[in-house]
Every structure is written in structure tokens, then in C-alpha cells.
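# My questions concern the predicted model and sequence given below.
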Amino acid sequence: MIPATFSLLAQAAPTTPAWSFQTAIIMITCNLFVIAIGRYAIQKPGAGPALPFSLPGLFEGFGVPELLATASFGHILGAGMILGLGNAGLL
């Protein structure tokens, strides 16, 4: 037998904000923020394959693994920011 509190929690669905220009700006800002931090925090940059396109001098030695890692974390941070701001009623 399933407890009543569990069935009540299973029925609860969080409201998510609709995609808009404001949510896009939040996602882009979070990604750029994490990429900027990752540029200085990654201890061995350029250890993997290089990107197939050139970047400005600021990102010299920034390869595919660094870009994938920072963009992945940026999307996680951005999704958390969008869901948090949406649940707070600010989006």
C-alpha cells in the first residue's frame, strides 16, 4: 500500500517558465560566466583536441574538452537559475 503523502508528492508537478527572450538571456549569461571561470580554473588547458575554428587570444589553448565541460556546467547552472527564478515568480 502506498502512503498518502507519497501519492500526493507524485501528483505535484513544478511549473516551468515558458521559453522567452528573458530565459535565453539567462542561459547565455550563465554559459558565458562559466566559460570565463573555466578559462582560468582549468589546470591543464589544451590537453585534448583543439577546436576546429579559431578563437580570440583570450581563449588560446581552449580545446574541445574544455568547451564541452564548461558549456555543460553552464547549462546546468542556467537551468537551475531559470527554474529557481520561475518558481520565485521573477520570470
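Perfect, I can see it now. Treat the numbers as computed from the prediction; the structure is a model and nothing was measured. Numbering: from 1, shown residues only.
# When you work out contacts or count neighbours from here on, use the C-alpha atoms and nothing else.
OK.
# what about the longest helix in the chain?
Ranked by residue count under DSSP state H, the longest helix found in the chain is helix 64-87.
# ok, structure two:
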Amino acid sequence: MSSILLAAQPTVPATPAWNPTVGVIISVSCIVAVLLTTRIERPQVGPKLPGLPLSVPAFIAAMAFGHLIGVGIVLGLTNIGSI
């Protein structure tokens, strides 16, 4: 193992185990991302989703963005000791 990785290992914060709080945070951040996606310039380019005013690519992008934001929130809250 590289000595750089061994030197950086003690500074990496612990990652939380999955629990319902983590699931709720990720879910809420994904819903907020979908709601924000309806405000983009062209949310309906490509195949449409039947129940939402979004296209399939916009929905997938919103879910990916929501997961990124949710993971950041979960790691931040874990780092300050709230979760």
C-alpha cells in the first residue's frame, strides 16, 4: 500500500451506516432536485415521463444530482456529529 494513502487514512472521516435517517435525507434531496429540474430551460427534450413534466434524461439527471447533494449532506452531518 502506498505511504501517501497510509498517511491520509487517519484524516478520512467515518462513513455512517445506513439507517432510516440517511434514507429520508437522500429521498428529500432527490425530491427537491426533481422540483428544481422543472425550472431548467428545456426539461422536456427527449422521451417524456407519463406522470411528470420532465423527460427521462432530465429525471435521471435530477436523481443523480439529488443523490450527490444528499450524500454531501449526510457526510457533512456525520462529520459534525449530528447523525
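That came through, no problem. Just so we're clear, the structure is a prediction, and the values are computed from it rather than from any experiment.
# follow-up on the earlier one: need the contact partners of the longest helix of the first structure.
Helix 64-87 of the first structure has contacts (CA atoms under 8 Å, 6 or more residues apart in numbering) with 15-17, 23, 26-28, 30-35, 38, 42, 45-46, 48-51, 91.
# could you give me the residues in the second structure that that helix aligns onto?
On the second structure, the counterpart of helix 64-87 of the first structure by TM-score structural alignment is residues 56-79.
# which residue is nearest the centroid of the second structure?
Central residue of the second structure (CA atoms, centre = their mean): residue 67, 1.6 Å from the mean position.
# Can you tell me what residue 32 of the first structure aligns to in the second structure?
By TM-score structural alignment, residue 32 of the first structure lines up with residue 31.
# that's a strand at that match, yeah?
No - in this structure, residue 31 of the second structure is helix, not part of a strand, as judged by DSSP: H, G, I helix; E, B strand; the rest coil.
# could you measure the residue nearest to it when sequence neighbours are not counted against residue 37 of the second structure, distance?
Of all residues not flanking residue 31 of the second structure in the chain, residue 66 sits nearest, at 7.4 Å (CA to CA, 6 or more residues apart in numbering). Distance, residue 66 of the second structure to residue 37 of the second structure, by CA to CA, to the nearest Å: 10 Å.
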